[in-house]
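**Student:** Output the structure for:
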Amino acid sequence: MTERVYIHVGLPKTGTTYLQQCLLESREALAADGVLVPGKNHHFQTEAFWDLLGRRLRDVDQQGVAGGWRRLLDVTTPWRGRSVVLSEEFLVNARKPHVKKVVQAFAPAEVHVVVTVRDLGRVLGSMWQQELSKGRTWTWAEFVAAVRDPEEGPATAGVAFWLRQDLARVLATWESAVPQERIHVVVVPPAGAPPTRLLELFAEATDLDPATLTPTTTRDNSSVGVVETELLRRLNEGLGDRLNERQYLYLVNRVLKPALHERASGTSFRLPASELAWVAEKGRETVALLAAGSYHVVGDPQHLVPEPGSAGPGTDPGDVGDAELASAALTALTGTVEHYGNYWWRTRRRKEAPSAGGAERAASGTRALAYRTRVGLLERADRNRFLGWAARRYLAWRTRTG
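**Tutor:** Down below sits the predicted model:
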């Protein structure tokens, strides 16, 4: 098969969705350059790696996942171009047996691993929001406390966070089958850098020609502000477990978050100054880890240590007022009604109408046109002085004549 297979494994909230969308939109140009990005959409790769690792949505029968790993190999194995590029952040959950199976499956191709990593101070808020988008109900304070010390906060918060964000563990797992020299660590640029900069760094790590990559304008993973996130947290408390995972994800990602994104309050998460010290220390530990290894590091590792100016009071979600929440809730309700109104209209069953003759239809149509004309004129009366006067005179006339 191909000479090289690049496997991008995340970490989560490090621009993975952006990179995956760029790869998909650049498939044709990449293929012309000898690079295969399998699948017409990202579900193809997701199903493959979920099949490999055993991931399923809660209370959902996902029959399409079974066989996904084989289908991925059926597409990649015949490829004779210079490389294959895969991307799925769920692979941070892979264990050593999974890694061994992946490397063996792609043999004799040379497997390379790409890990994107980001300043922990910026990851915290994004991860909290992502977890709330999966139905969690921890407050911001509870979440930060659990990440800082998993022994004290909710285990589902701190433990789950570090299982996906512990770079040392992820690297050690993949090193069990892939030499350090073939592990590429991409440091996400600091806040304010153009998104294309991350794409350039990723291209360097995967030996792609930047000219073949199209920067995407699609926003499939848009974030919202502090007020909107706190509203989602409280919604989760009210919902409990009454929806299965697919129902919930559809509601949040297709209906609520797009509506809330349109009215985002503009208040974003900023690392509280009181948390800066331990987050900065974690960043320095990561820098030391990368310096001690033989990894191919792309980007500036110092960007993993938050600057003092990056912390601040921000907006504490616990301080969000009822008026702000009510405004966000009205936006969410409006978006939900609009979405399901349009959905019902597209999928409604049309009633079978009794048959009528041509003359009957013509007469009925004339009466309908006259009625619509009267209603249309009345609806315009507030915007037209003459029509407003005429509507009032018409009302007086109807009152007299009945």
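**Student:** switch to C-alpha atoms for all contacts and neighbour counts from now on
**Tutor:** Noted.
**Student:** Look up the closest residue to Gly335, ignoring the ones flanking it.
**Tutor:** The shortest distance from Gly335 to any residue other than its chain neighbours is 5.4 Å, reached at Ala259 (C-alpha to C-alpha, 6 or more residues apart in numbering).
**Student:** Give the other helices and strands that the host helix or strand of the one you found contacts.
**Tutor:** When secondary structure is defined using DSSP states H and E, the element that contains Ala259 is helix 257-262. For helix 257-262, the elements it packs on are helix 322-347, judged by 3 or more C-alpha pairs under 8 Å, 6 or more residues apart in numbering; DSSP states H and E.
**Student:** how far out from the middle of the chain is the next helix or strand after the helix it packs on?
**Tutor:** If you walk from helix 322-347 toward the C-terminus, the next helix or strand you reach (DSSP H and E) is helix 358-379. For helix 358-379, the separation from the chain centroid amounts to 48 Å (computed by C-alpha atoms, centre = their mean, to the nearest Å).
**Student:** hmm, back to that, count of neighbours near the residue nearest to Gly335?
**Tutor:** Neighbourhood size, Ala259 [other C-alpha atoms under 10 Å]: 22.
**Student:** please give me the structure for this one as well, since I'd like to look at both together:
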Amino acid sequence: MSGVEPLPPNARLLHIGPHKSGTTAVQGAFHQARERLADHGITYIGKGLHPVRPVQAITGRGPMLGEPAAATRDWENLVAEVAATGDQRAVISSEFFADADEDAVRRVVSDLGDNVHVVVTLRPLGKVLAAQWQQYVQNGIRDPFDEWLDIMFNRPHERPNSAFWRRHQQGEIVTRWANAVGPENLTVICVDDSDPRMLMSAFEGLLDLPEGFLVPDDSQANRSLTHAEAELVRSFNQQFKAGSWPTGLYASHIRRGAVKRMKVAYKPTRHDQAIRTPEWALERAAKIGSEAAETITALGVRVVGDLELLSQYPSGRAGTPDPDVAVPPQAAAQALMGVVAASAKQSAVRPKKPTRVDDRPLREVTARQLARELLARGVRKARRGRNRILRSRGGSSS
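**Tutor:** Take a look at the predicted model:
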């Protein structure tokens, strides 16, 4: 990209997001270009789209609902992979870095070694609010959009998602990371939605790649849910919570089953309702964005794009959320098929049903089976005691 000075050949480009700032598009482009990147002396760190578990481990962020917790070794393995790149460029991208507090930020920068250059991608907060809410809905929250907004702006320290502003107070997040790496080692990219190539071009410039090298992976499109789809999932969350179901089922059957299939297999039409944000929230967001632009300007970090975009008031997104939106039958059908597919997959890998009582959950054992098993255990225990006595006397157990 014209005007973007390339980073040194041994730089560690650390893209920290935050969420809903084009991260999935960037990660998809890097992920599918792994082999071609190697030809330019660049390694995209991790095996998947982005290294979720290692970043959760170092930031202390809990796992998504129903997913296993990360371990310290996950982060240590990532650090080792970065070190193994030697004098070549390494790219590490995960929006979950935006959850890091000051201590975690310093640890990340220290562990990754010298030549760390942080990249922060930012969009107007008014464009992020609805997208972030529906993402939280996919992780189990049950608050309607208008109530969630009231919590975020007027009671920000309350649950749910009390960490929202750690990742979306844009001036503070840039300050936090600039203090750790130095302003000269941080680039802010203000994403311009009117220019589809702008984001990819910025990363191409930073890594000295040919124009057009990075291509978004359409299969990794992380579209937001429509209002009706989000309400469908939110209503389910209420029932799921009331039923006290195992959280593992939520991860496998809802997030990776129903929601994933609905997002991939159903394409919203122009009649599907987008999630509208109340005017008062957009006004507050624009003010916060304006203050963030002033803070970032004063820091003296490198900026690609126009910081004034952060104070944008996206009037086309304004409106009152409708709690009675109807879910299109096609979308609901795809969600159901996602649950069916998840169940079928789980059944296919389910081990042979155990026959011993002590291998089964207590709720699956009848009173007669339990009595029979306890009697058998008593007989076995008595025999072991008799055998020990006989052996001590030199007798036989036959």
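**Student:** rewinding a little: can you list the neighbours in contact with the helix holding Ala259 of structure 1?
**Tutor:** Ser222, Ser223, Val224, Gly225, Glu228, Ala328, Thr331, Ala332, Gly335 (C-alpha atoms under 8 Å, 6 or more residues apart in numbering).
**Student:** Apply 6 Å and report the result again.
**Tutor:** In this structure, residues lying in contact with helix 257-262 of structure 1 by C-alpha atoms under 6 Å, 6 or more residues apart in numbering are Val224, Gly335.
**Student:** Which positions within that helix qualify as buried?
**Tutor:** Burial within helix 257-262 of structure 1, assessed by neighbour count using 16 or more other C-alpha atoms under 10 Å, is assigned to Lys257, Pro258, Ala259, Leu260, His261.
**Student:** roughly how far apart are the nearest residue to Asn221 of structure 1 once chain neighbours are set aside and Thr331 of structure 1?
**Tutor:** Nearest non-adjacent residue to Asn221 of structure 1, counting by C-alpha to C-alpha, 6+ apart: Thr17, 6.9 Å away. Using C-alpha to C-alpha, to the nearest Å, one obtains 26 Å as the distance from Thr17 of structure 1 to Thr331 of structure 1.
**Student:** With Thr156 of structure 1 instead?
**Tutor:** 30 Å.
**Student:** again with Asn93 of structure 1
**Tutor:** Remark: distance between Asn93 of structure 1 and Thr331 of structure 1 (C-alpha to C-alpha) = 36 Å.
**Student:** quick one, longest helix in structure 2?
**Tutor:** Under DSSP state H, the helix in structure 2 containing the largest number of residues is helix 367-392.
**Student:** Relative to structure 1, which residues correspond to it?
**Tutor:** Under TM-score structural alignment, there is no match for helix 367-392 of structure 2 anywhere in structure 1.
**Student:** Sort out which residues of that helix are buried, please.
**Tutor:** Taking 16+ other C-alpha under 10 Å as the basis for neighbour counts, none of the residues of helix 367-392 of structure 2 comes out buried.
**Student:** for stretch 61-76 of structure 2, same thing?
**Tutor:** Arg61, Met64, Leu65, Gly66, Ala70, Asp74, Trp75.
**Student:** Show which residues not belonging to it make contact with it.
**Tutor:** The contact list for stretch 61-76 of structure 2 (C-alpha under 6 Å, 6+ apart) reads Arg53, Pro54, Ala57, Asn139, Thr247, Gly248, Tyr250, Ala251.
**Student:** Now flag whichever of these is closest to Lys381 of structure 2.
**Tutor:** Top of the list for closeness to Lys381 of structure 2, among the contacts of stretch 61-76 of structure 2 and by C-alpha to C-alpha, is Gly248 at 37.5 Å.
**Student:** Name the nearest residue to the closest one, sequence neighbours excluded.
**Tutor:** Gly66 (4.1 Å).
**Student:** how close does that neighbour get to Ser252 of structure 2?
**Tutor:** Taking C-alpha to C-alpha as the measure, Gly66 of structure 2 and Ser252 of structure 2 are separated by 8 Å.
**Student:** Please enumerate the helices of the stretch 51-200 of structure 2.
**Tutor:** Chain-ordered helices for the stretch 51-200 of structure 2, with DSSP state H, counting those that start in this stretch as the definition, fall at 52-59, 72-83, 102-112, 125-137, 145-154, 164-168, 170-181, 198-206.
**Student:** and the fourth one, which stretch of structure 1?
**Tutor:** Mapped onto structure 1 using TM-score structural alignment, helix 125-137 of structure 2 spans residues 120-132.
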